[in-house]
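Asks: When you get a sec, could you give me coordinates for this:
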Amino acid sequence: MKLAFIVAAWLVGVIIGLETQTALLPLLLLMVGSVSLGLALRLRQLPVFPTVLAIILLLGVWRADSNADQLQPLTSESLTGQSGASVTLEGRISNDPETSDSRVKFSLDLSSAQLESGQILLDNRVLVFAEPPDGLVTRRSPPYFDYGDRVVISGPMRAPEPFGGFDYPAYLASQGISGVMLTESAAVIGEDAGWREWPYSLRGRLSESINDALPYPQSALGQALLLGLRSGLPPEMVDDFRSTGTSHLLAISGLHVGVLVAMFLAASAWLFGRRGFYFLAVPLIMVWAYALVSGLPPSVVRAAVMGSVYLVAVGIGRPGSIIPALALSAGLMTVVSPEIIQRVSFQLSFAAVAGIALTQPFVPQWSPPGINDKQTWWQAWAFHLLRWPFVALIISRSAMLATWPLLAFNFKEVALSGIVVTVLALPAMPFIMAGTLAAAMVGLVSTVAGQFLGWMVWVPTTYLIELVQASPDWTLETDWAGMWLVAIWYAGLGVLLLFLRPGRIGRLWASIKSGSKTMASHPFEPAKTIPIGLGAVVMIAAAVVLWWQVGSSSDGDLHVHFFDVGQGDSALIVTPDGRQMLVDAGASPDGAIQALSATLPNGDRSLDLVVMTHLDADHSRGLLNVLDQYQVGAVLVGKDDPDAAMRAQWQAAIDRNNTDVISLQQGFQLDLGSGVMAEVLNPRLGVGSGSSANNDAVVLRLAYDSISFLLTADVESETESYLSTGPSEIQSTVLKAAHHGSKSSSTANFLAAVDPDAVLISVGEGNSFGHPNVDVLGRLVSQTGVDRLYRTDQDGDVEFVTDGRELWVNTER
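Replies: The predicted structure follows:
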């Protein structure tokens, strides 16, 4: 117990030092006085331990004070004296870069700044949102920048600002970040990844393997839970987790590590028995493997250290010493970085691991039933089926009981449904994390085998997604929650744990087990047939999946989906015999991916054709991820535009995926099967684009018996005028209005020539361009009527279905 008191004194001193500014001289005087008092007590043969605690406390105060310099914001004004001035900085990327819309986000540890007065040395960290240069795009895969890159960036520096009640500056300061830069000038001048290059490289390869093994959005959730990569999560999924108070499940922390420790410890003890240290190897390896593949972020390393400390305590036969051991690990961490004790992530990690560890003695250590002729077959199976959910329930409840006061105090709200949802969700977490890791590792060797395991993981992952989506948004405001709540709650838990001694619980379980000896093993020893039974379950599940895939094939109609991808275009054509052609993919990197995953059969990661109408970002940027994550038969393109901003990224995506590219021009006919034909009406060979490059965009007319669709991309009045009088038939049942309803398109003569029964405008809600134009809307309404004018900003995804004679329309909203 003395160790616990020593660590407690240190932590109290650290907290005092962080919350106050104590001069060095008073600290020295107090320390000298404490040493003198200790010597006096020793001479009188009195206990000196209280004096030792006082000295440890003062050392904690001194250590915190020595590290308590406030992080000063780094801005253009602080560097140059001019607000908004451009500065040139050099540094090293210190985290795993992530794609953020059209830019790449990373932390940069600065080494110097180049100013007019010369070069100055810096020791700051800034958050950078950078446009990758074309030269980097052509030789690397997304996100183009890597951990350890030495980078030179230029642009204005600004201080982070709070938003929506969230103290963003404090959040960044807790990570050592003192400024933010959005830059269009970023150059890699060297690489210095060090020993962490291999973990980050493995993380990237596993991320790609997860994309191949699991359908979206299950793959995005698996990446978040296993690798800590959250950039691919659909915004609506993030909102669902946040509104139900379960967003902590998406952030790798002590909760995840604690669940892994508990579940693998129980599984290892069941498989190998509690002999020696052997049964501890499995959970120890899994914890550090998890930390490794997650990129070794500080929060996971801290939790892994605490989990390892607990496993050591179990191994030496003293699991009751877990709190002193965990406290020691926390104390050692604060020696290195005193400020981490103030970070909510550290507090939550410590509380979750401690809560799970403290309840382990109360988890019944059942053994498989013995041999007894009186045991029925269902009793043996019930034992194994009910044990694990019961253990998972205990683990999840202990983690929630240990962390909810911190959530209430720090975030001032508690989602009432969050506790229930977390309890229901946590039993699936180990299977999601371990299964995703297995699928990803196997997928590195064989994509097909990885996909097979991915289907096994699909079940718990989908369960978690559906659980969160179905949960009500009930939130309790906890502005009243103060430090008193935290103190009272944890003091009460401490008293309860002292009362409920593990020996008492053990005797209770012993009596329960003695009363259930009649549940002995059947002569056929069904417990030993469990591996065979599990194999049968896996094979049956695989057969069901294959049957479902066959049953979810095309229904014999032509489907044309117009996806709501914001301010951009994206359409999916599915022919009566199931062929799939994607036309553009919007500006968002994941917008089309989300739409495709929701539309195509689960597990379908292939597209027969992809059409890139032109290289404007609002049509082509989303195709970069489509090419990376889907098997594409061929890409159809119009005229090349060497000056397009997306040109380098587009060509790099084509090259790294070895995708076949076919150039289109007016007059091409595409036979899509089942009587569906697509005719290329634009671009025209040997004809310039006129006043705008939009006039070179690919225009397609899709026809199926008597129903037709005209997809006009972003062409403007010049091309519309030609199409109206050209040799090709343009009359169509459905018109996709050109250029998002811009005033430069949808002229009266063109609408008269097309004579559509329905019009679709692909446009982003509240866009800055004022699309669709009021006059254009008037012309379209006059043509089709209000009821036959569809807009993705108002109707969401819009699906047209036809058998070639009749037309049906389904809207998302």
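
Asks: contacts and neighbour counts: CA atoms only from here.
Replies: Noted.

Asks: Mind jotting down where the helices sit in the stretch 301-450 of the chain?
Replies: Along the stretch 301-450 of the chain, the stretches classed as helices by DSSP state H, counting those that start in this stretch are 322-336, 344-359, 377-411, 416-425, 429-445, 447-470.

Asks: quick one more, to check against the first:
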Amino acid sequence: MWDLAAGILACILVAAATESTPEAAARAANPAAPASAVVGQALAPWSEGYLDIHHINTGRGNAAFFIFPDGTSMIFDAGALEDDWGRNVAPLVLGLALPNPSRRPGEWIADYIDQFKRPGMAGIDYALISHFHADHYGRVQFTSPASAHGNWKLAGITDVAERWPLGTLIDRDYPAYDFPVAQRGTKDKSLSNYFRFADGLATSGRSKVERFAVGRDDQIVLKYDPERYPTFSVRNIAANGAVWTGSGSASRNVLDVGQIADGKGKFNENPLSLMIRLDYGDFDYVTGGDTTGVHTPDQPEWFDMESKIAPVVGEVDALSLNHHGNRDATNADWLRALQPRIIVQQTWTSDHPGGDVVARITSKTLWPGQRDIFATHIQEPTKIAIGPWLTRNYRSMDGHVVIRVQPGGGAYDVYILDDRSTDRKVKAHFGPYQSRQ
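Replies: Purely as a prediction, here's the structure:
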């Protein structure tokens, strides 16, 4: 009997040792992955050589914090909405203020960064604002306090900068802010506040402020030890209707002012969003704000930016869904070209995601590969409206989503952190995954 049991156990061990999935290969290749997957405990700190991508959930807008392999830091958006905004869009339901409403969303983003910063970090090296919608940079209210550093109020990115000095602020149109129309005279109090902030940083010398340069891979770079990580880069893919050609740093324009702006100066901001791709060894990740992609009879051809961008992005291991997974983005061309293994959806209202987007990101017809889908928060009305196609296909629907790429970029893990607590302990671990070669 013991011999039989031993034989069965040996067969099991042999089968496990010869498992051929990409995840098994990653486990075999990286047996010394950091002990950061213990559910109920804190995520292990970032360490040299790792790439951390934190999708932060405040329930009130997009925010992602990056630590590059040499310790260079970056934030991509820092949105902030409040309850009064939610009343304006009823019956849509705005997300809960997380982890609690005792602080403004931007303050919670700053607090999150304080917990997961690299040792000795005194500021954020790069801050990117994908486009000028308040869920990506911060909505000012009557009650918003004044900055101690200049003539602007605190909401979203300005709250973050109050705690964390910014090395370089990058947006789609500094300093002119005139594409596709002049905006410096805007009546939008939140946007004019952001312009005062950007101008104030530049004139005070506290930070550099730059216009995003489409096509370049030398605007956002490793600042501390670039020679040690030659396979890491950040490529500026698209913004303002311009797209990298895929060769050198050249770009081409795919829309013009006459297309996007009407005669009254109104236009759709989302197609102008800036997009970046991170590469680290074999690992690739792309994020693009609210980039649009649907080309339907009710939309003009130029609205479909994703189909024009997809060929130069190519296959990636991971991405953040454009426009929160809203119905006007994440089209079939985009998914066929990128074929992501990991999909992250940054959400904050009950129309995220659109049901047709769920159909596309789960379709094995568009691409046959495996995919794991993670959302920062899916609301109950959304689950009811879309049904099992949503709930059966998402691996996680609540929590901060962290992608931790192992040294060299050959493998990576996904961690879900508790967004209801300031301790932000690990709720779940997925992986390791093998990066696509």
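
Asks: In a markdown table, list the helices of the stretch 301-450 of the first structure along with distance to residue 674 of the first structure and mean neighbour count.
Replies: Output for the helices of the stretch 301-450 of the first structure, formatted as a markdown table (distance: least, Cα to Cα, whole Å; neighbours: other Cα atoms under 10 Å):
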| stretch | distance to residue 674 of the first structure | mean neighbour count |
| --- | --- | --- |
| helix 322-336 | 67 | 20 |
| helix 344-359 | 57 | 23 |
| helix 377-411 | 50 | 18 |
| helix 416-425 | 45 | 21 |
| helix 429-445 | 35 | 22 |
| helix 447-470 | 30 | 20 |
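
Asks: Using a markdown table, please lay out the ones you listed together with distance to residue 288 of the first structure.
Replies: Putting these into a markdown table (distance: least, Cα to Cα, whole Å) gives the following:
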| stretch | distance to residue 288 of the first structure |
| --- | --- |
| helix 322-336 | 16 |
| helix 344-359 | 15 |
| helix 377-411 | 20 |
| helix 416-425 | 23 |
| helix 429-445 | 13 |
| helix 447-470 | 21 |
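
Asks: Select, out of these, the one closest to residue 191 of the first structure.
Replies: Nearest to residue 191 of the first structure among the helices of the stretch 301-450 of the first structure is helix 429-445 (25.5 Å), distances taken as Cα to Cα.

Asks: Which stretches in the stretch 1-150 of the first structure count as strands?
Replies: For the stretch 1-150 of the first structure, strands defined by DSSP state E, counting those that start in this stretch occupy the ranges 86-93, 98-100, 103-115, 118-121, 125-130, 149-158.

Asks: Check which helices and strands the longest one sits against.
Replies: For strand 103-115 of the first structure, the helices and strands in contact under the criterion 3 or more Cα pairs under 8 Å, 6 or more residues apart in numbering; DSSP states H and E are strand 86-93, strand 98-100, strand 118-121, strand 125-130.

Asks: ok, now the second one?
Replies: Counting contacts by 3+ Cα pairs under 8 Å, 6+ apart, the secondary-structure elements packed against strand 98-100 of the first structure are strand 103-115.

Asks: Where in the second structure does the strand it packs on fall?
Replies: On the basis of TM-score structural alignment, strand 103-115 of the first structure is assigned to no residues in the second structure.

Asks: what angle sits between that strand and strand 149-158?
Replies: Put simply, strand 103-115 of the first structure runs at 80 degrees to strand 149-158, going by axes from the mean of the first three to the mean of the last three Cα atoms, to 10 degrees.

Asks: circling back: any chance of the helices and strands packed on strand 103-115 of the first structure in CSV, with mean neighbour count and distance to residue 29 of the first structure too?
Replies: Supplementary listing: those in CSV, determined by neighbours: other Cα atoms under 10 Å; distance: least, Cα to Cα, whole Å:
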stretch, mean neighbour count, distance to residue 29 of the first structure
strand 86-93, 23, 42
strand 98-100, 18, 50
strand 118-121, 11, 37
strand 125-130, 24, 36
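
Asks: Reformat the ones you listed into CSV and put distance to residue 347 of the first structure next to each item.
Replies: Written out in CSV, the entries for these read as follows (distance: least, Cα to Cα, whole Å):
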stretch, distance to residue 347 of the first structure
strand 86-93, 27
strand 98-100, 26
strand 118-121, 34
strand 125-130, 24
